[in-house]
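Trainee: whatever this is, show me its structure:
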Amino acid sequence: MARRDIIVVGASAGGVEALKELVAGLPAGFPASLFVVCHFPAGARSVLPRILSRSGSLLATHAADGEEFNPGQVYVAPPNFHMLLAPGSRIRLSRGARENHHRPAIDPLFRSAARHYGARVIALVLSGALHDGTAGLMAVRAAGGVSLVQDPADAVIASMPENAIRLARVDHVIKLAELAPRLVELVQRNDAPDQVAKAMDPIERMNEIAARDMLRQANDGRRGEVSVLTCPECGGTLWQVDEAGILRFRCHVGHAYNGELLLSEQSEALEAALWTAVRTFKEKWVLASQFANHQRAGGDFEVAARYDEQAKQAAEFGDLIERHLLVGSPTGGVPPDGSPGTRAKG
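Mentor: The predicted structure follows:
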């Protein structure tokens, strides 16, 4: 039998206080690694590792992409990155799509731990709203791991624990004050099966299904069926008309297109979306620069530097889209003053 030495924790509203109490109860030299996802605004500054390091005996840090994790340490997902566990005791950070409207989200961490570490995993859901973490708990249980949930009665926001209990059929529902001792007990048992079970959340199979359907559409294999395309006018799903020799599509409210017109509409929509991205990046450059100057005026040069970096990235990304995808100019770049480029459209 092996030790359960991978602990994944998900928290949202009200979760910081719960996390502080949890890590305060864990001893120095704790023989397991903790991985924490706490919902956090993308552009905000996270000081959660500093808070957790001061709360107990374990060192807490923001996770870095590709780093090797070790027992006795707490790894916190940085803002705007999913934290995933990879084989070989490695951490991966991803800017992949938001899940449950969050990045970082809890479910990606839980299911990556289940997939690669199986029965060695202990998963814990703390205070928070809505459903994030529920599907991840199910993946951990399916892989032979152990699932815990904070007792909703002492959670600041009870709905995330309540949904996990109702849908995931968790192994243990535990009051906050008893969570740390229970984790110590579970880690010390050495009762995890040696054979690591392979588990996959069904949502992960959707990538393969979507790719297969798109390929079938590209090969004209969905005549008379729902297509993978959407209506330019209302955004509804398009059905492909079942006839050979001509491509025609119709949405459920009646908008109809032949293939050439639909392709033209999509080209126009794509150009509009790219110009919208350029405009958004330029506005982000303006606002981030304004925040940087405001912080500098107040003497907070560290925060100003962070906003300067955001402004620099926004200027560069907007210029790349405009230069390479829209205008097509072989030259160009960010002007000497650092502002995004301005070029005539068309």
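Trainee: CA atoms for contacts and neighbours, from now on please.
Mentor: Noted.
Trainee: give me every residue that touches the residue nearest in space to the middle of the chain.
Mentor: By CA atoms, centre = their mean, the chain has its centre lying nearest to R103, at 3.4 Å. Shown in contact with R103 (CA atoms under 8 Å, 6 or more residues apart in numbering): H39, F40, A42, P79, N80, F81, H82, R95, A97.
Trainee: ok, and the closest non-adjacent residue to it?
Mentor: N80 (5.0 Å; CA to CA, 6 or more residues apart in numbering).
Trainee: likewise for P87?
Mentor: P87's closest residue in space is H116 (CA to CA, 6+ apart), at 6.0 Å.
Trainee: three-state assignment of that neighbour?
Mentor: helix (DSSP: H, G, I helix; E, B strand; the rest coil).
Trainee: quick one: it and R90, what's the gap?
Mentor: Look at H116 and R90: by CA to CA, to the nearest Å, they are 10 Å apart.
Trainee: so between those two, which is more surrounded?
Mentor: H116 (21 against 15; other CA atoms under 10 Å).
Trainee: quick check: that one touching L84?
Mentor: No - with contact defined as CA atoms under 8 Å, H116 does not count as touching L84 (10.2 Å).
Trainee: want to put them side by side, so please do this one too:
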Amino acid sequence: MAFMTRSSIIAIGASAGGVGALHELAAALPATLPVPVLVVLHIGAHRSELPAILSAAGPVPAKHAEDGENIQSGCIYLAPPDRHMIVVDGQLRLLRSPKENCARPAIDPLFRSVAEHYGPAAIGVILTGRLNDGTLGLYEIKRRGGVAIAQDPDDAPYSQMPESAAEHVELDYCLPLAAMPGCLLKLIEGKTGKEVPMAETSSLLDHEQEPEIVAGRTFDRPLTVTCPECGGALKKFERGSILKFGCHIGHSYTSEVMAAAQFEEMEKVMRAAVRFLNERAEFCLQMAEYTHAPHPDISAQWHAASRQALDRAYKLRDLVEQDWLTPESSAEPPIAARAHGKAG
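Mentor: This next block holds a predicted model:
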């Protein structure tokens, strides 16, 4: 059903290149902004001067959110270092819950909470950044009748986050940064109408597992894929066209972030194995030298063990340093993805 609604909150997510984008956006907002703006920038646990930067950029004051404070209009609230920021019943809550998409603060928790508590009155905005944090949260905002906006990928210093949003979410607007302030003000004033979509339900993917046969040897498929962060079992499920993985601890990943995190952990483990083999070679060599005089036969066995460990260390190192297929880093969203939504 089509209706006219006045948006009452703006949630913005950004990553790489986000400081400049947020500075430009803050500079164009009016001093009389009648809604709050909630922002997550991927800053990890590092100290952030973003409140001072955005406060100096324009007339709307910016501050790090405080746990339990009431949300006020005419203010830019920023997720502080190492804390997820969410909204609950008109208040801001700061959580040190598990990382999502390898980030804390992450965009998805904020967007999900905004979708839940504000529904059609919410605006979600994805700006420049790598990978795709925020896509699933923007999907929730859209699913509950809110407005979904992404920066035009051609206008973004880092296009992956806006491209992911355009690929998986039916955007209402895909705009260059310079056009966003005007669009946001029109939405706040209730000068646009939109359809509220029916809520969708998630579905758990469940495929029968068959063993893989490699070089004549059978490798049973694992019962599950494990979390790169904690080693817990991961469930996978779909939200729209987005494939997501989550463990019982609470770590969650979109498929692209999961692929990158899994590869990084795999490489770390393999390099640790190289180190252990090299250390075993050194230990066996020391034992060979220690036992050489009293027990030459035993010393020869230690020498052989040392050579074996060193040989396998070299082989494993060569394996680690080979080129690996990484479809997650080379896949491009379809060109049609940028056609989602409308400009201006």
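Trainee: that older thread, distance of the equivalent of the residue nearest to the centre of the first structure over in the second structure relative to E256 of the second structure?
Mentor: By TM-score structural alignment, R103 of the first structure lines up with R104 in the second structure. With distances taken as CA to CA, R104 of the second structure is found 17 Å from E256 of the second structure.
Trainee: same question, S329 of the second structure
Mentor: Distance from S329 of the second structure to E256 of the second structure, by CA to CA: 8 Å.
Trainee: more neighbours: which of these two?
Mentor: Taking neighbours as other CA under 10 Å, S329 of the second structure and E256 compare with E256 leading, 20 against 12.
Trainee: okay, and the more buried one sits in which element?
Mentor: In this structure, E256 of the second structure sits in helix 255-291 according to DSSP states H and E.
Trainee: kindly report the same for V173 of the first structure.
Mentor: Counting by DSSP H and E, V173 of the first structure is part of strand 172-174.
Trainee: mean shift of that strand relative to the second structure?
Mentor: With mean CA distance after the TM-score superposition for the first structure, strand 172-174 of the first structure departs from the second structure by a mean of 0.4 Å once superposed.
Trainee: which residue ranges of the stretch 151-300 of the first structure form strands?
Mentor: Taking DSSP state E, counting those that start in this stretch, the strands of the stretch 151-300 of the first structure run over residues 172-174, 226-230, 237-240, 248-251, 256-258.
Trainee: the longest one packs against which elements?
Mentor: Read that as strand 226-230 of the first structure. helix 206-218, strand 237-240 (3 or more CA pairs under 8 Å, 6 or more residues apart in numbering; DSSP states H and E).
Trainee: for the last one, same thing?
Mentor: Counting contacts by 3+ CA pairs under 8 Å, 6+ apart, strand 256-258 of the first structure packs against strand 248-251.
Trainee: kindly report the same for the third one.
Mentor: In terms of contact count using 3+ CA pairs under 8 Å, 6+ apart, strand 237-240 of the first structure is assigned the packing partners strand 226-230, strand 248-251.
Trainee: please identify the most buried of the ones you listed.
Mentor: strand 248-251 (a mean of 22; mean count of other CA atoms under 10 Å).
Trainee: and that strand, which stretch of the second structure?
Mentor: Against the second structure, strand 248-251 of the first structure falls on no residues (TM-score structural alignment).
Trainee: show me where the stretch 51-200 of the first structure has helices.
Mentor: Taking DSSP state H, counting those that start in this stretch, the helices of the stretch 51-200 of the first structure run over residues 106-117, 134-142, 159-168, 176-188.
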